[in-house]
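>>> please find the sequence and the predicted model below.
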Amino acid sequence: MRKKVGAQYIGNNGTKFVIWAPFTKQVKVVLSDGRTEQLLKVAHGYWEQELSDIPPGTLYKLSLDDEMVFPDPASRSQAFGVHDWSKVTDPNSYKWSDTAWKGIPLEEMIIYELHVGTFTPEGTFEGVISKLDHLLELGINTIEILPVTQFPGSRNWGYDGAYPYAVQESYGGAEGLKKMIDTCHQHGIAVLLDAVYNHLGPEGNYLSQFGPYFTEKYKTPWGSAINFDDKYSDEVRNFFLESALMWQEEFHFDGLRLDAIHEIIDRGARHFLKELSQNVDELEKQTGRRFILIAESDLNDTKIINPYEKGGFGLEGQWVDDFHHSIHSILTGELEGYYKDYGAMAHLAKAFKQAFVYDGVYSKFRKRTVGNNPVELPPSKFVISIQNHDQVGNRLLGDRLAQMISLEQLKLAAGVMLVSPYIPMLFMGEEFAEDRPFQYFVSHGDPDLVKAVREGRKREFEYFYDKGDGEFWDPQEEETFNASKINWDFKEDQNKTALFNFYKKLINLKKTGAFKAFSNKEKQIEFSEEGKYIKIIGKEGQNLFAVFNFKGEMLETEISGGNYDWKTVIFSAGKEWGGSANFPPTFNSGEVLKIPAHSMLVLSRNLY
């Protein structure tokens, strides 16, 4: 049974407090005006009370056994920082204008991942609103924002959030976030939230002072795991379930991208993710709106997205790192770290065919067998990218593809992603070859923590130091953050503008079904390691032929089969996209195709 927690405004200047602190003997609400109010202990370790004369805006903390005073772990607002007063808010104060909005199915999404703080000069939700015309021109219908729960200071990726119910104040707080989502919906854009339920940030996280929110049974990269299956886990699960549902119910998010779900460790009979998915199903019935849950997972396990009747968790989709790694390793030649598992055309061909490269095969990097077979699942279950915050920001220099490869190679990578049958996700700025880095940055207030972060990041990049690949950017320095902000003057650059227009064309073709035939499981894929190319033929109401030339020289090839007339759908080396070649609008399958270095071509012909 659901149980709302925290300070819940109930109207007429009354607020109900619900706090879980099973081992304390006394819990009091301490108000900033000097008043103190006692809460009453009820079942399962909760403390509750409806209190009068506590309107929205009231500042409070919680006293445990008259010994320690902390902010509320379920605080809806930390206006003065992660260590300071919590604030009562009215969840119904914002007046929505999106009552007709019902959402977008995952299979129709063109996703754009962005970090609010660096997406615009303002670094706010209002700043995002100011760029919606750009996104609409590009063809984006969904944005996915990195985490926005309250973190220390004003600079952070968001994964150090300490309050799963509170919105980062420096971005614009809860009202600013609601306005951004409302405005997006009015423009036909869905909004997904990157939600973190595998850990909390180390600064401002007071959960352990209240109860056993963490367990020593398991360890994660961040320390003790969140307690999803140990003693007292029912109330812990409720705490995080309520947070996840709040973002979709109160804030009108269209769904969640769930961070690193392989670190949500739950060996109970009903996994937390399945319980969340079932609760979201109920929310859909109640609201008449569509909600999407997408997992980030490195397990390549179809259980995450399989339906309940097949023993699955029932999530709508999941990220596929295999696709990114296959393209990246071929284009850059990087074969260090996890890229040692990739680098061959066979890997990219397999990713194009079925998403997972590691589907029950041995991984040299992990030194074990990884994954299972996804062939029974539709391609709309898989979200792919050629860049994202992790794959850029977790590099030594935070360098993007535009700093590593040519314009022609950038168009080739974009073509593979958008022609593929999967759900594409762009990372902010990739559509115009943004060449500013996206670095890892923080603004912690604890000097010891700052030191630990610096040393940890340096250890992570020891390999690159040995190679002399660059200097370490200090995560705590404001300049690291400022250097990561998007440069919006791209239209002054001819190549950047050409790439932007190429993305626009590809996205429009994708949305209008031009590449639908490649979703057919019967598509034929041919590749050559020596020739460094992939050819694909798909059939579904039309014949569709694509060739991707990853070699640095001209590829001469032909279309096998009968003697048919073909028309050009898109050719990346064309002059209209900043290239230097021409390709005829129609083509006969008996002729030789000449595909320039690092380019791609799609042709089509009608079957009936």
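The structure has been received and is ready for your questions.
>>> hey, let's count contacts and neighbours off CA atoms from now on
Fine.
>>> would you state the strands of the stretch 1-150 of the chain in chain order?
Using DSSP state E, counting those that start in this stretch, the strands of the stretch 1-150 of the chain run over residues 6-11, 14-20, 27-31, 36-38, 40-41, 46-51, 59-64, 68-70, 86-87, 111-114, 142-145, 149-150.
>>> show me where the stretch 351-500 of the chain has strands.
Under the criterion DSSP E, counting those that start in this stretch, the stretch 351-500 of the chain carries strands at the ranges 361-363, 368-370, 382-384, 423-427.
>>> which one of the ones you listed is the most hemmed in?
Counting by mean count of other C-alpha atoms under 10 Å, strand 382-384 has the highest mean neighbour count of the strands of the stretch 351-500 of the chain, with a mean of 25.
>>> what packs against that one?
Contact analysis of strand 382-384 by 3 or more C-alpha pairs under 8 Å, 6 or more residues apart in numbering; DSSP states H and E lists strand 317-319, helix 321-332, strand 423-427 as its packing neighbours.
>>> put this beside the first:
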Amino acid sequence: MNNVNIATRIIGVNFDKKGQANVVLWAPEVQQAEIVILSLDQSIPLVRKEHGYWTLTTNALKAGELYRFILDGNEQFPDPVSLSQPDGVHGASQAMDITSFEWSDQNWKNHPLKNFIIYELHTGTFTTKGTFACLEDKLDYLIDLGVTAIEIMPVAQFSGDRNWGYDGVFPFCVQNSYGGAESLQHLVDTCHDKGLAVILDVVFNHIGPEGNHLESFGPYFTDKYHTPWGNAINFDDSWCDGVRQFYIENTLMWFRDFHIDALRMDAVHAIKDFSPVHILKEIKEHVDQLMQETGRRYYLIAELDLNDTRFINAIDKGGYGMDSQWIDEFHHALRVSSGQERSGYYSDFDGITSLAKSFQDAYVYDGQYSDHRKKRFGIKASDNPGQQFVVFSQNHDQVGNRMLGERTSELVSPEMQKLLAGAVFISPYIPMLFMGEEYGETNRFQYFVSHTDPELAEAVRKGRKKEFEAFHREGQAPDPMGEETFINSKLQWELTDKETHKTLLSYYTKLIEIRKQQPAIHVLNRKELSVECNVEQKIIILHRQYKIQDIICLMNFSRKAQQIRVPVYAPVWSKLLASSDKKWNGPTDLPESVSEELSLVLPPESFTIYTNMYE
């Protein structure tokens, strides 16, 4: 073992063309391993192989059968590489042939990463029923909006049927209450038919608490390093080869067997690995091999709380080869620019000064002293193209990790909402929306779980209360175990037909259209960009160029009208968009064209774009 087969899954239960089940279990420290087939009430011993693997080839186990493993003749456990848990995390595993789905996307070609316009969503709260099948019913809406890729929050099997997804305990298994593996495959197939790429959020830095039996099988964790979730995943300690294969095979499965187009890798800064070849680099090398074999393009997008280009630099330049990363600093600077609080990690950001720097340099901190971190932080990202950074005005973390889960629509004015959206879409980076922001969803997105272990459930309640004990003057943190917390986080689709939500939706649609059609915005060239900010006026002027096109973007973050003059000459400047126009429920219309230099009075909290080329 330990030699990953790019073409097919090796570990777990898999079926060959003759219908035989090939069973491979990694349990390096046990003396005996058996598989018990529930319908036959029969156990079959596995054969020990090298490096801690146990194997079996049998006709007794059929697709659809329930099974468990018995270790050292004692307790029974579900398969850590299970593809299906029909009765939840505590139930038996179900054998399935992951390759039996009949795909119709043979002609699908993934979008270039630079063309991604991402829409992050949570399956359980995106629709009333919270399933992949119901999600399919909303794909045409997303296409009309103009997004090119959906990003699905984690779907690995978790306890109960309500969870953000970051408590998954079966990384290979698709949540049963969402519809399971075949339903996810059908969703991806449908997305490809409609021209949408699919990004899946995966968690390789920890395993959830309830139903987590990995330590019974082997040293999946190490006490060498501590993470916010306990002992770290074992990527570089004794017996780490089996753990590394586990996550490499998981990555390949999503791309090869589910036709996922990109993985968003949660909090990779919490992955601890001092091996000669970092696990992310090794994953990337295997993905590159898979791309050569399939002829398809796959992307790895990292969530990273380190301004360290080593993660996103190419392997041949000494990096780990991640294709892109989330850049929270753009969000933090944007949030402070909008007048929201500067507590916690937001205290490091100076509003429009920081935002202007992020437009220019991606990282706000690229070697300066961070007062919040109490150290110098970050390195410069001068040579990294714009497509290597994903930006947003809100996401699941920045909304749901607030005590009350308030969305931006509750925290700022309607005019500021339009300005924040404009700042994201005018950037030279990949834009991402969080579900519902495009029409100003008013339901909060709160933290919810549905653990069935009473002690764990109470511990989560107490932990959530303690986390926000300094904020009690603002109310109590919602009960994460309460079903109402989950239900109250669902989108209200009826709002899209009501004012002012309908107009905001049209505004977002127009923003995305401009993003796609205007070369100076669409081409993510960080070199042909200049930015200036006026701290006193709270104005940012962003100038983007491509060949003979110039685009001037004017952002007024103040609550007052501001006179501006932009000394960039053009015979005629034509308006592409002004958030203050009455058609967008704004207070005043700005002129359709301006001659020579741009001289305007910018309305409060407004976003305005003019170009020297407009057809």
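Everything's here; your move. Because the structure is a prediction, the values reported are computed rather than measured.
>>> superposed, what's their TM-score?
Both chains were compared after superposition, and using TM-score structural alignment, normalised by the length of the first structure their TM-score is 0.98; 605 aligned residues with a C-alpha RMSD of 1.3 Å.
>>> rewinding a little: as CSV, the helices and strands packed on strand 382-384 of the first structure with distance to residue 437 of the first structure would be great.
Output for those, formatted as CSV (distance: least, C-alpha to C-alpha, whole Å):
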stretch, distance to residue 437 of the first structure
strand 317-319, 23
helix 321-332, 17
strand 423-427, 12
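>>> in the first structure, which residue range corresponds to stretch 438-454 of the second structure?
Under TM-score structural alignment, the match for stretch 438-454 of the second structure in the first structure covers residues 431-447.
>>> gap between the matching stretch and the chain center?
Offset of stretch 431-447 of the first structure from its chain centre (C-alpha atoms, centre = their mean, to the nearest Å): 16 Å.
>>> straight-line length of that stretch, end to end?
According to C-alpha to C-alpha, to the nearest Å, stretch 431-447 of the first structure extends 38 Å from its N-terminal end residue to its C-terminal end residue.
>>> try stretch 486-504 of the first structure
End residues of stretch 486-504 of the first structure are separated by 19 Å (C-alpha to C-alpha).
>>> quick check: buried residues in that stretch?
486-487, 490, 495-504 (16 or more other C-alpha atoms under 10 Å).
>>> of those, which is the nearest to residue 566 of the first structure?
Using C-alpha to C-alpha, residue 502 is the member of these that lies nearest residue 566 of the first structure, at 21.2 Å.
>>> what does the closest one correspond to in the second structure?
Residue 502 of the first structure is assigned residue 507 in the second structure as its aligned equivalent, the criterion being TM-score structural alignment.
>>> its match: what's it in contact with?
Listed by C-alpha atoms under 8 Å, 6 or more residues apart in numbering, the contact set of residue 507 of the second structure reads 418, 579, 584.
>>> most surrounded residue in those residues?
Per-residue neighbour counts (other C-alpha atoms under 10 Å) across these peak at residue 579, which has 29 neighbours.
>>> these two touch, right, it and residue 417?
No - under the criterion of C-alpha atoms under 8 Å, residue 579 of the second structure is not in contact with residue 417, lying 9.7 Å apart.
>>> burial count for residue 548 of the first structure?
As a burial measure, residue 548 of the first structure scores 25 neighbours (other C-alpha under 10 Å).
>>> for the aligned residue in the first structure for residue 238 of the second structure, helix, strand, or coil?
With TM-score structural alignment defining the correspondence, residue 238 of the second structure maps onto residue 231 in the first structure. Judged by DSSP: H, G, I helix; E, B strand; the rest coil, the three-state class of residue 231 of the first structure is coil.
>>> show me what contacts the alignment partner in the second structure of residue 420 of the first structure?
When the two structures are superposed using TM-score structural alignment, residue 420 of the first structure falls opposite residue 427 in the second structure. Shown here is residue 427 of the second structure, whose contacts under the criterion C-alpha under 8 Å, 6+ apart are 359, 521.
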